[in-house]
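**Q** Below are the sequence and a predicted model; questions follow.
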Amino acid sequence: MTPHINAKPGQIAKTVLMPGDPLRAKFIAEKFLTNVELVNTVRNVFMYTGLYKGKPITVAASGMGVPSIGIYSYELFKFYDVDRIVRIGSAGAYTADLKLYDVVLVNEAYTDSHAYAEMVLGQKTHVLRPSAKLNAQLLENALKLGIDVTVGRIHTQDVFYSSRPLEKTIEISKAIAVEMESFALFANAKKLGKEAACLLTISDNLITHEETSSEERETKFSQMMEIALELA
């Protein structure tokens, strides 16, 4: 056990899906898994292990932001011997072409600050990439399920309420959408020789100002969930 996870050895599966919201983790476990066990309750960051189509998988909340997912993904990789983590989260679109509920598969994560990469990897980089192998598997899963996926660069932003003009942020990041966690997940995977990927559902559009409700973000992002669950 770690300071942040009280699961016992063997209670975490080799494949972990990480939504940000603990209640989304609970929803996924109850809706899609069988033989479900709640294996972590520290700080109410719920983690569940169960079976999907007879195969073990863990759904673990990450909390919000780089520091939070940085802690949980590192501990899962390092101390629970997890092989691969897929973040399944929400994102705000930087382009009018992305509609509410569209699914995005991340092929690059850009961050404004190189601090996390410098501290974890010892390098000053603003861009990190997921596992190419894992991305290929997720694309194959989406194809089999008949779900359209947009592949692109996302912006992992540390500041939610930024005063920088949106147009400037989009110009700098060259991203199609924004979220707050993927860069740290990719850094930890690279550091520890593990696999990581990120699937996102568009929850709001910063260009058109369309948005979903908190309840919809918790329960209605099922396509992204189904693509990731097929990795079990």
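**A** Structure received. Residues are numbered from 1 along each chain as shown.
**Q** From now on I want contacts and neighbour counts done on CA atoms only, so please keep to that.
**A** Will do.
**Q** Give me the distance between the spatially most central residue of the chain and D97.
**A** Among the residues of the chain, the one closest to the centroid is R87, at 1.9 Å (CA atoms, centre = their mean). Distance, R87 to D97, by CA to CA, to the nearest Å: 23 Å.
**Q** Same question for E181.
**A** Between E181 and D97 the computed distance is 23 Å (CA to CA).
**Q** Spit out the contact partners of I12.
**A** Neighbouring residues of I12 by CA atoms under 8 Å, 6 or more residues apart in numbering: V39, T49, I57, T58, Y80, V82.
**Q** cool, and P22?
**A** N44, V45, F46, M47, A60, A61, S62, G63 are the contacts of P22 under CA under 8 Å, 6+ apart.
**Q** which one is the fourth one nearest to, not counting chain neighbours?
**A** The shortest distance from M47 to any non-neighbouring residue, by CA to CA, 6 or more residues apart in numbering, is to A60 (4.1 Å).
**Q** The last one now?
**A** Leaving out its chain neighbours, the residue that sits closest to G63 by CA to CA, 6+ apart is G20, at 4.7 Å.
**Q** so which helix or strand takes in that neighbour?
**A** When elements are assigned from DSSP states H and E, G20 belongs to no helix and no strand.
**Q** got it, and A228?
**A** Assigned by DSSP H and E, A228 falls in helix 222-229.
**Q** circling back: whichever of the contacts of P22 end up buried, select them in PyMOL.
**A** Those of these that count as buried under 16 or more other CA atoms under 10 Å are selected in PyMOL with:
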select buried, resi 45+46+47+60+61+62+63
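**Q** what ranges do the helices span in the chain?
**A** With helices called from DSSP state H, the chain shows them at 22-32, 66-79, 115-121, 132-145, 166-173, 182-192, 214-219, 222-229.
**Q** would CSV of those helices with distance to V159 be doable?
**A** Listed next are the helices of the chain as CSV, based on distance: least, CA to CA, whole Å:
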stretch, distance to V159
helix 22-32, 21
helix 66-79, 10
helix 115-121, 14
helix 132-145, 27
helix 166-173, 12
helix 182-192, 14
helix 214-219, 20
helix 222-229, 25
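**Q** Below is an additional structure, to be compared with the one above:
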Amino acid sequence: MPYHIKAERVPEGVLITGDPLRADRFASLLERPRLINDNRGLRTYVGFYKDKEVAIAAHGMGGPSVAIVVEELISIGAKRIIRVGTAGAISPELRPGDVLVADAASSTYGGAGLGLYFGSICPPSSPDLELTYRLLQELSKLGVKATKGAVFSSDSFYAESNVLGLLKSLGFKAVEMECATVTALSRIRGVSAACALVISNSAGSLQSDQALVDKGLMSAAAASLEVLIR
């Protein structure tokens, strides 16, 4: 049994999200959900979606926290992981409630909690192509217009405004805190991972429309569960 997630097993398909209260909301999409872990606030549910068993787990904030959760979920059975979370828009065409599916993720050198994993080697942090393609398909079926693009995983929420110009010039569409860690660790552990992000605000501003964000999150969660049960 892992040190933080006190459970013996999870199904192969796991949806992960930062906020434990968001994990509660996503669990409402499941049939017969049951809470199998609440240790350290890393709330983890197992239930059924269209008669197929899946899990939903909270991973906390930032690379080090999500690294712990991804490692432990993989150790007890996870093989397909989709992060559903929020991001701050760098690209001006993205608005609160829009969905961005990451087709690449990056961080500062040694950042996102990855320094001890990769040493002097730049980590491979691209999402799984098949899961990413299926995510885009399922979002389209739900009538959700989703954009794909590169995201930057930041270690310092309140310092991101200092580098937004550089990130924009490098082609990043949004900034968040976990995708690079999720995709890099999944790749070296031999499992598949993808990320669906709902724009919560423009990076550098805290103004948002929570109703639109919540609607986007539930749509992204539903699409992700469809992908995970295949």
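**A** The structure has been received and is ready for your questions. Being a predicted model, the structure only gives us computed values, none of them experimental.
**Q** where does the TM-score land?
**A** TM-score of the superposed chains, computed with TM-score structural alignment, normalised by the length of the second structure, equals 0.90; 227 aligned residues with a CA RMSD of 2.2 Å.
**Q** what's the counterpart of G110 of the second structure in the first structure?
**A** Matched by TM-score structural alignment, G110 of the second structure corresponds to H114 in the first structure.
**Q** Identify, from the contacts of P22 of the first structure, the entry nearest to N35 of the first structure.
**A** Distance to N35 of the first structure, by CA to CA, is smallest for M47 among those, at 13.8 Å.
**Q** Now A78 of the second structure. Nearest residue, chain neighbours left out?
**A** Nearest residue to A78 of the second structure, sequence neighbours excluded (CA to CA, 6+ apart): E12, at 4.2 Å.
**Q** ok, the one you found - contacts?
**A** Going by CA under 8 Å, 6+ apart, E12 of the second structure touches V54, G77, A78, K79, R80.
**Q** Also F46 of the first structure?
**A** F46 of the first structure sits in contact with P22, L23, A25, K26, L38, V39, N40, A60, A61, where contact means CA under 8 Å, 6+ apart.
**Q** What residue in the second structure is paired with it?
**A** Match for F46 of the first structure (TM-score structural alignment): R43.
**Q** how far away is that match from L30 of the second structure?
**A** According to CA to CA, R43 of the second structure stands 15 Å off from L30 of the second structure.
**Q** quick revisit: got the contact list for the aligned partner of the residue nearest to M47 of the first structure in the second structure?
**A** If you follow A60 of the first structure across to the second structure using TM-score structural alignment, you land on A57. By CA under 8 Å, 6+ apart, A57 of the second structure lies in contact with V14, L15, I16, T17, P20, A23, L42, R43, T44, Y45.
**Q** Which of those fall in strands?
**A** Under the assignment DSSP state E, these contribute V14, L15, I16, T17, T44, Y45 to strands.
**Q** which residues sit in contact with the second one?
**A** Contacts for L15 of the second structure were tallied using CA under 8 Å, 6+ apart; they are V54, A55, I56, A57, I81, I82, R83, V84, A221, S224, L225, L228.
**Q** ditto for the last one
**A** Taking CA under 8 Å, 6+ apart as the definition of contact, the neighbours of Y45 of the second structure are A23, A27, P33, R34, L35, I36, N37, A55, I56, A57.
**Q** Distance check, whichever residue in the first structure pairs up with the fourth one against K53 of the first structure.
**A** Going back to what we said before, that points to R34 of the second structure. Aligned counterpart of R34 of the second structure in the first structure: E37 (TM-score structural alignment). According to CA to CA, E37 of the first structure and K53 of the first structure sit 16 Å apart.
**Q** do the same with L166 of the first structure
**A** Counting by CA to CA, the separation of L166 of the first structure from K53 of the first structure is 43 Å.
**Q** what does G70 of the first structure give?
**A** Distance, G70 of the first structure to K53 of the first structure, by CA to CA: 29 Å.
**Q** Please apply the same query to G20 of the first structure.
**A** Taken as CA to CA, the span from G20 of the first structure to K53 of the first structure is 24 Å.
**Q** Compare the two (neighbour count), which wins?
**A** Between G20 of the first structure and K53, counted using other CA atoms under 10 Å, the more crowded position is G20 (24 against 13).
**Q** got the contact list for the more buried one?
**A** By CA under 8 Å, 6+ apart, G20 of the first structure lies in contact with A61, S62, G63, M64, I88, G89.
**Q** D97 of the first structure: neighbouring residues, count only.
**A** Neighbours around D97 of the first structure, by other CA under 10 Å: 12.
**Q** And it, what's its match in the second structure?
**A** Under the alignment defined by TM-score structural alignment, D97 of the first structure corresponds to E93 in the second structure.
**Q** re earlier: in the first structure, what sits opposite the residue nearest to A78 of the second structure in the alignment?
**A** Here E12 of the second structure is matched to K14 in the first structure, going by TM-score structural alignment.
**Q** Could you tell me how many residues sit around the residue nearest to L139 of the first structure when sequence neighbours are not counted?
**A** Distances taken as CA to CA, 6+ apart put V149 closest to L139 of the first structure, at 7.6 Å, once the chain neighbours are dropped. Neighbours of V149 of the first structure under the rule other CA under 10 Å: 19.
**Q** Now do the aligned residue in the second structure for V149 of the first structure against L136 of the second structure, distance only.
**A** Aligned by TM-score structural alignment, V149 of the first structure pairs with A146 of the second structure. Applying CA to CA, the value for A146 of the second structure to L136 of the second structure is 7 Å.
**Q** so what sits against both of the two?
**A** Common contacts of A146 of the second structure and L136 (CA under 8 Å, 6+ apart): V101.
**Q** Touching stretch 58-65 of the second structure from outside, list them.
**A** Residues outside stretch 58-65 of the second structure that contact it (CA under 8 Å, 6+ apart): 16-20, 22-23, 41-44, 66, 69, 111-114, 154-155, 177-178, 180-181.
**Q** Now do the contacts for the aligned partner of K191 of the first structure in the second structure.
**A** Using TM-score structural alignment, the equivalent of K191 of the first structure in the second structure is I188. With contact set as CA under 8 Å, 6+ apart, I188 of the second structure has no partners.
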